[in-house]
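Visitor: just coords:
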């Protein structure tokens, strides 16, 4: 009954429609019949030609939406928008111009901008020109890393720039075979992790510590800053000696040994790699052992933080036979070519 009513309404309104509009609606209806006859089973399958045909008719006669029965109007509008997007993508395709740069050069530009946060496009462009790359400065600016914050150095860069002027000192206790306590005093530079000074005493005093600092930094080799903990042994004698040598005293916060991490890590290495395997007989014995370990630590022991190099840089030996030299009675060995 509803279909008959729609048919009667269509017949009554047909005289008021233009001839082209009627022909367009008839064309849509006929093409839908062709699509339905082409279906074998299941849902209706529309080809790209069918979609293009319906979209073109819709562009010319938008009123044909009322004649669709096998598809919804929303589907036709979605096809039209997708076709419009493809058309303008084709319309906006590059027609020649400057060729794209190689991926290797893009990676190099990003690497330079990451490693040098203070460099802009002109500086990176100048470096690339010196490396033999022919590239425009605008291309360099395009492939640089975009930063949300103003460029600045990180903590690693800041500490590396100040490490040559900083040293740290600390005391640690070593028991002897007779359960007496000896005190070892160390000073380490933060730059190359080199063990500047090591000595032993049974009765540490402020005067003794001040004398060790003087002997560790003769002439003009003193650092600008010296990190220490808040042990009472560092009295006014020590602070006056530091001030007289032009060293700024930097005590850490109370109960915060991690703030003197370089010295604490060195003490841990001395215990794990030396003292945990030796029974100390006397003060002279401990002093001799620590002096031998300090020589091994500075000249031969490799460090991950130094790119597997020793504090006193070791040359790479490529020729000659390999010889082994025992250190601390064979606890460690040094290998070299002869």
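Guide: Arrived safely, thanks for sending. Bear in mind the structure is a predicted one, so any value in this text is a computation, not a measurement.
Visitor: Could you use CA atoms for every contact and neighbour count after this?
Guide: OK.
Visitor: check contacts around the closest residue to residue 294 other than its chain neighbours.
Guide: Distances taken as CA to CA, 6 or more residues apart in numbering place residue 195 nearest to residue 294, at 6.5 Å, with adjacent residues excluded. Neighbouring residues of residue 195 by CA atoms under 8 Å, 6 or more residues apart in numbering: 186-189, 294, 297-298.
Visitor: Where neighbours are concerned, which of those residues has the most?
Guide: In terms of neighbours by other CA atoms under 10 Å, these top out with residue 187 at 27 neighbours.
Visitor: ok, residue 257 - contacts?
Guide: Residue 257 touches 229, 264, counting by CA under 8 Å, 6+ apart.
Visitor: any idea how far it lies from residue 169?
Guide: Residue 257 sits 12 Å away from residue 169, going by CA to CA, to the nearest Å.
Visitor: which stretches of the stretch 51-200 of the chain form helices?
Guide: 73-91, 103-115, 121-130, 137-143, 155-162 (DSSP state H, counting those that start in this stretch).
Visitor: Ok, which of these comes nearest residue 317?
Guide: Closest to residue 317 of those, according to CA to CA: helix 155-162, at 28.1 Å.
Visitor: Put this next to the previous one:
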């Protein structure tokens, strides 16, 4: 034990004599390197980790020491490690992006347009889509359209055609109109009647009239007024009119629609589901508007049902229309990330119904 202590003291004395021969600058550099290594050891637990700044400091200080001084120091890194740091630093500066051989990729806009046309029109093949692109002014080869569809996993036109009941029924709904009459009791226990028409394809509702006594002449005149509000081309597009068997729907009422080429389809007795879309709107109007208001007069009822019809057509979402309103079949654009928008509220039917709109 005594001999080992004497040996340690001799080594320390020799190291001290050797330090006396060194310059103060070299000793300061060595002290800075050792201190920085101690800070790295204190920061990295359980394994020290060198950040980009630590690597730059150690590499710069080690460069200031001589070869013999570097061998005499206790460093946490080896020369091989310093060289590897330098290689990593040089690599991102002189590495060029790899260019794949062959033709450049298809533009994103043209690819998105091809996929949109294919999904919107399941009966179109790549030749039909190619022709539509040429009509739109897009210069794209037919083989490019075929390749885009193949890469997206879209089958040819005969295989991807939609043959579901949902698609079939939506196609049949064009040109079909339902008509119905519902009643509302006023605060003075007087019964008022509302005549409405509803388009099956768009679910757009039209309030034709409000009266205390429903007669055949009144219903016929409401039908004439309804068709007069449409242009000739739109009126001639009516294929079917669905109505119930009430006494006020007479031959005069039917002749108004048969004159424009429509076919009148009376529902079976006791089967209101044959006119389900019109009946559904009557129930919706009752639940959301008329059941919550004390109606005082015929004029008051007309104002309420007209305002609710405007809300239903312009704002209220409908599941069969993809949660869009009948008059707004396309959803508004989604705001971009970080865009400052404000939501405002518009009240309808005396504040009973709230509509929300987005303002930039």
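Guide: Right, received. Where do you want to start? Given the structure is predicted, the values throughout are model-derived calculations rather than measurements.
Visitor: Quick TM-score on the pair, please.
Guide: TM-score for the superposed pair, counting by TM-score structural alignment, normalised by the length of the first structure: 0.56. Supporting figures: 218 aligned residues with a CA RMSD of 3.5 Å.
Visitor: From residue 305 of the second structure, how far off is the counterpart of the residue nearest to residue 294 of the first structure in the second structure?
Guide: Alignment note: residue 195 of the first structure maps to residue 205 in the second structure; criterion TM-score structural alignment. In this view, residue 205 of the second structure and residue 305 of the second structure are 11 Å apart by CA to CA.
Visitor: all strands for the first structure, in order.
Guide: Under the criterion DSSP state E, the first structure carries strands at the ranges 166-175, 181-189, 195-201, 225-228, 248-251, 322-327, 332-337.
Visitor: Distance of the residue nearest the centre of the first structure relative to residue 158 of the first structure?
Guide: When CA atoms, centre = their mean is applied to the first structure, the residue found nearest the centroid is residue 114 (9.2 Å). Applying CA to CA, the value for residue 114 of the first structure to residue 158 of the first structure is 16 Å.
Visitor: What of residue 178 of the first structure?
Guide: 47 Å.
Visitor: got it, and residue 199 of the first structure?
Guide: 31 Å.
Visitor: Which of these two has more residues huddled nearby?
Guide: residue 199 (18 against 11).
Visitor: Does that one touch residue 286 like I think?
Guide: No. Counting by CA atoms under 8 Å, residue 286 is not a contact partner of residue 199 of the first structure; they are 9.1 Å apart.
Visitor: what about the aligned partner of residue 283 of the second structure in the first structure, neighbour count?
Guide: When the first structure is aligned by TM-score structural alignment, the residue opposite residue 283 of the second structure is residue 268. The number of residues packed near residue 268 of the first structure is 14, by other CA under 10 Å.
Visitor: and what of residue 305 of the second structure?
Guide: Residue 305 of the second structure has 21 neighbours, counted by other CA under 10 Å.
Visitor: ditto for the one 5 residues further on
Guide: Residue 310 of the second structure sits with 17 neighbouring residues when counted by other CA under 10 Å.
Visitor: ditto for residue 59 of the first structure
Guide: What residue 59 of the first structure shows, counting by other CA under 10 Å, is a neighbour count of 11.
Visitor: Could you measure from it over to residue 53 of the first structure?
Guide: Distance from residue 59 of the first structure to residue 53 of the first structure, by CA to CA: 10 Å.
Visitor: Run a quick neighbour tally on residue 74 of the first structure.
Guide: 10.
Visitor: next one: residue 253 of the second structure
Guide: For residue 253 of the second structure, the neighbour count with other CA under 10 Å is 20.
Visitor: ok, whichever residue in the first structure pairs up with it - contacts?
Guide: The alignment partner of residue 253 of the second structure in the first structure, by TM-score structural alignment, is residue 238. Shown in contact with residue 238 of the first structure (CA under 8 Å, 6+ apart): 206-207, 209-210.
Visitor: go on, residue 259 of the second structure?
Guide: Taking CA under 8 Å, 6+ apart, we find residue 259 of the second structure in contact with no residue.
Visitor: can you check the one 5 residues further on too?
Guide: Contact criterion CA under 8 Å, 6+ apart gives 240-243, 254, 257-258 as the residues in contact with residue 264 of the second structure.
Visitor: To what extent is the counterpart of residue 226 of the first structure in the second structure buried, counted in neighbours?
Guide: When the second structure is aligned by TM-score structural alignment, residue 226 of the first structure is paired with residue 241. Counted with other CA under 10 Å, residues neighbouring residue 241 of the second structure total 22.
Visitor: so residue 241 of the second structure touches residue 267, yeah?
Guide: No. Between residue 241 of the second structure and residue 267 there is no contact under CA under 8 Å: 10.3 Å.
Visitor: give the contact list for the aligned residue in the second structure for residue 311 of the first structure.
Guide: Using TM-score structural alignment, the equivalent of residue 311 of the first structure in the second structure is residue 326. Applying CA under 8 Å, 6+ apart to residue 326 of the second structure gives the contacts 202-204, 312-315, 317-318.
Visitor: mind running it again at 10 Å?
Guide: 199, 201-205, 312-318, 320 (CA atoms under 10 Å, 6 or more residues apart in numbering).
Visitor: My read is that residue 183 of the first structure contacts residue 233, right?
Guide: No. The criterion here is CA atoms under 10 Å, and residue 183 of the first structure misses it with residue 233 at 11.8 Å.
Visitor: can you list residues touching both of these two?
Guide: 171, 204.
Visitor: so what corresponds to residue 302 of the first structure in the second structure?
Guide: In the second structure, residue 302 of the first structure lines up with residue 317, judged by TM-score structural alignment.
Visitor: what number of residues lie near that match?
Guide: For residue 317 of the second structure, the neighbour count with other CA under 10 Å is 18.
Visitor: Not counting sequence-adjacent ones, nearest residue to residue 322 of the first structure?
Guide: Residue 322 of the first structure sits nearest to residue 337 (CA to CA, 6+ apart), 4.4 Å away.
Visitor: Any chance you could list residues touching both of residue 241 and residue 267 of the second structure?
Guide: By CA under 10 Å, 6+ apart, the residues touching both residue 241 of the second structure and residue 267 are residue 275.
Visitor: ok, the nearest residue to residue 144 of the first structure once chain neighbours are set aside to residue 38 of the first structure distance?
Guide: Leaving out its chain neighbours, the residue that sits closest to residue 144 of the first structure by CA to CA, 6+ apart is residue 110, at 5.2 Å. Distance of residue 110 of the first structure to residue 38 of the first structure, computed by CA to CA: 56 Å.
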